[in-house]
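Asker: Give me coordinates for this.
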Amino acid sequence: MPALQTVTSYFPRPLFIAASLSAVLFFYSTGFNDNWLLTWLAPLPVCLYALQVHAGKAALAAFPAYVLGAMNQFGYLPPLLFAGTTVLNAVIFTASVLLFRTLVQEKHQTFAPFAFAAFWTSYEFVRSLFSSFGTFESLAYTQVFNLPVIQLASLTGIWGITFLLMLIPASLAVLWHCRNQSSYYVTGLLTGGLLLAVLLFGISRLYLPGDGPVLKVGLAAIPATREELRSENIESITNTLRNYSHSTDALAAAGAQVVLLPEKIAFLTPAAREAGLSVLIQTADKNKVTLIAGLSLQEDHLYNAALVFAPDGSLLHSYHKQHLLPAYENRYTPGKDLALLDTGIDNRAGIAICKDLDFVQPSREYSRQEAGILFVPALDFHDDGWLHARIAVMRGVEGNYAIARAAQWGLLTVSDSRGRLLGVTVTGTAAGEASLLSEVPLGGGQSLYSQTGDWLAWLCLLITTLTIFQLCQKRTNKKLRYEEQ
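Answerer: Purely as a prediction, here's the structure:
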């Protein structure tokens, strides 16, 4: 009985309620889910609870809330990798809640929500610099359907969206906790004013006229198994490429000026190179279209490549994927160079491949080079099709360019420079042959974010560092005074 009382004293009903509510909100707003409104509320129950209890109970609520909320991605990553990343994320979330709680206790109620948001944003930024997944796990991608808010990415990158997602619930917690204090008004005015400014900017950007001309783009994906994509049999390779040639014929007849095919549609060994390239060259020349095909290309090294053929059949560019998928693409050599091409309508286009868009580069550099659209051959793994597609949409908003993305086992998607989806088609063996034709207004590139870089993320890191340093110094001074007495 005493043991039971001890347990219930550390795990009271409010703790369970706070942790469970936050976990449910995280679960249904992140990962494979798209309930973007819930993301704004997910940290709120834990933040409210943390302001009413001691640090130990606050941590006991925050840690499981994040872990359980992340369980919607269980099975997507290898178990050890999932466990490691989830625990690390939960530890940082717990630390941010404890920092928030400490600042409110130290009578910094107005600053506390901003510090909380800066702490988590700093973590996402630092994680993206060292993780092989880049920015993949950022909370910002949950907001892709929240068009006014995601326009902020053109100014701050995804970091501004992440900051806002953590600022709002923390501010609501402070507003409730300090509702009888004067700081109530200051916190409300600062947070409310910032949110209003973001919404006004987003709405204005959505309704401003487009930057560039319209390009008619066709995308196609033909069902294939892993074995077929890896086949080195010349007859099998040429049959696959001929099937794509027929798809290109149909898209070109419908008016497509550029046709985009998925990643690794065939394995061009030296023996199969001449026959494979001949099919693609003839297809581009016959249809007078720019043809972009993703291939495994064996040259001096093995590359995950996107070959670009001009309307006359000549090979314009050979782009090599820069961010390879660990374990699955260890045999491939990463590329280093951009591939910029002329769209033929007074605008430039860029090429990237699948996982490249999980990172801010090379996407940001294409924006700096005034690309109006990015063509992205992709693969995906069925269930994660929308996860990767929405990342691509956000890259387009960041860089102020349109995105055309063709995934072998995911989605064919086209979005404009404001993040509006212009077309979506499901691909994969079950879906059969898939195609998408869309008129795409091109962006102008050159966003503020592409010009200034991760300025907000670095600012958040500076704020976090100074805040922690000052808290540590304050506690050290208190300890010294106590010892002197």
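Asker: going forward, measure contacts and count neighbours with C-alpha atoms only.
Answerer: OK.
Asker: Tell me where this protein has strands.
Answerer: Ranges of strands in the chain, per DSSP state E, are 214-221, 258-260, 267-268, 290-298, 302-309, 315-320, 340-342, 348-351, 371-378, 402-407, 411-415, 421-426, 434-441.
Asker: Next, the structure of the following sequence, for comparison with the previous one:
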Amino acid sequence: MASLAHLGTLLLGGALQILGFGRWMVAPAAWLAPVFLLHYAREAPLGGLVVLWLVLALAAGASNRGVIPLKGLGYGGVVAGIAAAMTVPFLMDRLFAAQPGGVWSTLVFPVTWTAVGFLTARFNPFGTWGMLAYTQHGIGPLMQLASVTGIWGIDFLITWFAAVANWAWDLHFDWSLIQNGVAFYGAVLGLVLVGGGLRLALAPHRATVRVAGLAWPEGVPESGEYERVLAAVFRQAIDDQVRESMARLQEVFFERTLREARAGAQIILWSEASVLVLKEEEEALIERARSLARANNVYLLMGLAVLSPGANRPLENKAVFVSSAGEVMASYNKTMAVPGLERQLMTPGTGRIPVVETPYGRVASPICFDLDFPHLVRQVGVAGADLLLVPAADWAAITHLHQAMAEFRAVENGTAMVRVTRSGGSGAVDPYGRRCAFLDSYTTEDAVLVANVPARAGSRTMYTRVGDLFAWLCVFGVAVLVVRAVAGILG
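Answerer: Next up, the predicted model:
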């Protein structure tokens, strides 16, 4: 009966895990899944951790189908790696905290979880995909913790809850034994939520700037047309039809830009690589944009795919920012290429994200996948940015997920943000992660996001000052545990 109970605990935890990060993000499931998985890991034989890894792999496979753009063995390999990283904190807890002890023993699991998540995100090509904190999107007071510790403090709180719950479970929920530990955790969680609530309540009101974000309208480009043009350019097979497709896409965006400027937009943003242009024609296209911006007194950020047929890396994924006076204020090449075809073809940027002064505050423009790397984006917070203008490109399965992930960068760095995807979910938030607007391009024809976002609203957060210090402290804590264990074996 005991083994069946343990198996039931494992399956319940696995089912809840499916509702964690991925296609279905249910905030309470992210808190509850580790409770049951950790209980199984403590009660099962040591070899049961292999079964735990398998369940975690199955859960990750189910929840990330379509989210991770891979198939077959490639998809299976990534899912297996995710599950392996997730299993490490359970192993550490089993080795160092499985026997009921003081409340301090509950720190082993969250410290290890946070350290593993941080190191994995920092040194793997997919960044922070899969982090627990993103499942808490929309819970405003909790999201504010990201302005202090980054997303790592939220991951820590969630997994610490699991450890405290299991500590109490191991002590048969005897209140006389667990009251101090439960009160301690409750006080920390309460302090975070109250502090976050106060941060939201005391947020100053600011004047706003009207921003229009242009995604791909329905039918432009035609199905498969964008990919055909790219393929032709990379094959150096540029004919009149290819040039016509590129010119038509450019014309659509210039016409829509003019329309939004006349409608009152003060800043206009194109989605990522929305417009294709040959390298030798880039200067002429930018000159046209300069004339339009100057004539209509509007700031324009263009998401361009600049193509150089025959080059070793023929794609420049660029954000070019033009002032209302017609000056090119910044030109930035995307730093982080998505693993796969983009990484093979794209000329990466220098990693320096320009921050420029405008009447609406200091503006920076990282591009899409850049935002999945908090340490990269932090530089704009350090530089005092007020507004992030983010060209992006997604796909249907991540329409809501990727926008939610990106909004944590605004909270971390104390900046407003407008992020526009050429297909997928676009949104605008204030520096506290509160949404000003949202657009699902799959449910609209014209696909224009219009938002009034706070101007000059940036504020230096604790995260911009100390960065990932909290996460590094967790790494240090794991290192101490391992060193002590090795010393005990040798000594």
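Asker: How close are the two chains, by TM-score?
Answerer: After superposition, the two chains reach a TM-score (TM-score structural alignment, normalised by the length of structure 1) of 0.89; 465 aligned residues with a Cα RMSD of 2.3 Å.
Asker: and of the strands of structure 1, who's closest to W458 of structure 1?
Answerer: Proximity to W458 of structure 1 (Cα to Cα) singles out strand 371-378 among the strands of structure 1, at 25.9 Å.
Asker: so the closest one aligns onto which residues of structure 2?
Answerer: The alignment of strand 371-378 of structure 1 onto structure 2 (TM-score structural alignment) covers residues 385-392.
Asker: Check what contacts the matching stretch and list those residues.
Answerer: By Cα atoms under 8 Å, 6 or more residues apart in numbering, the list of residues contacting stretch 385-392 of structure 2 from outside reads 269-273, 301, 303, 319, 355, 361-369, 410, 414-422, 455-459.
Asker: And for stretch 94-108 of structure 2?
Answerer: A41, R42, M92, D93, W160, A163, V164, W167, D170, L171, G181, V478.
Asker: can you do 7 Å?
Answerer: A41, R42, D93, W160, A163, V164, W167, D170, L171, G181 (Cα atoms under 7 Å, 6 or more residues apart in numbering).
Asker: Test my guess that V424 of structure 1 contacts A407.
Answerer: No: V424 of structure 1 lies out of contact with A407 (Cα atoms under 7 Å); the separation is 11.0 Å.
Asker: Tell me which residue of structure 2 lines up with L208 of structure 1.
Answerer: In structure 2, L208 of structure 1 lands on L202 (TM-score structural alignment).
Asker: And for A65 of structure 1?
Answerer: Checking TM-score structural alignment: A65 of structure 1 goes with V55.
Asker: Count the neighbours of its match for me.
Answerer: By the criterion of other Cα atoms under 10 Å, V55 of structure 2 has 20 neighbours.
Asker: so what's it up against?
Answerer: G14.
Asker: Kindly state which residue of structure 2 is aligned to P113 of structure 1.
Answerer: Per TM-score structural alignment, P113 of structure 1 is aligned with T106.
Asker: could you point out the longest helix in structure 2?
Answerer: Ranked by residue count and defined by DSSP state H, the top helix of structure 2 is helix 175-201.
Asker: what's the longest helix in structure 1?
Answerer: Ranking each helix of structure 1 by length (DSSP H) puts helix 455-484 first.
Asker: Of all the residues in that helix, which ones are buried?
Answerer: For helix 455-484 of structure 1, a neighbour-count test (16 or more other Cα atoms under 10 Å) marks L456, A457, W458, C460, L461, I463, T464, T467 as buried.
Asker: Reformat the contacts of stretch 94-108 of structure 2 as a markdown table; add distance to F373 of structure 2 and neighbour count.
Answerer: A markdown table is the format used below for those (distance: Cα to Cα, whole Å; neighbours: other Cα atoms under 10 Å):
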| residue | distance to F373 of structure 2 | neighbour count |
| --- | --- | --- |
| A41 | 31 | 25 |
| R42 | 33 | 22 |
| D93 | 28 | 24 |
| W160 | 24 | 24 |
| A163 | 28 | 26 |
| V164 | 30 | 24 |
| W167 | 34 | 25 |
| D170 | 38 | 17 |
| L171 | 40 | 16 |
| G181 | 35 | 18 |
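Asker: Tell me the one of those nearest V338 of structure 2?
Answerer: For the contacts of stretch 94-108 of structure 2, the nearest to V338 of structure 2 is W160 (32.1 Å; Cα to Cα).
Asker: was I right about the closest one contacting V111?
Answerer: No: with contact defined as Cα under 7 Å, W160 of structure 2 does not reach V111; the gap is 8.2 Å.
Asker: of V424 and A407 of structure 1, who's got more company?
Answerer: A407 (32 against 18).
Asker: Counterpart of the more buried one over in structure 2?
Answerer: So A407 of structure 1 corresponds to T421, using TM-score structural alignment.
Asker: Next: F32 of structure 1.
Answerer: When structure 2 is aligned by TM-score structural alignment, the residue opposite F32 of structure 1 is R23.
Asker: How much space separates the match of A407 of structure 1 from S441 of structure 2?
Answerer: 8 Å (Cα to Cα, to the nearest Å).
Asker: Right, I'll leave it there.
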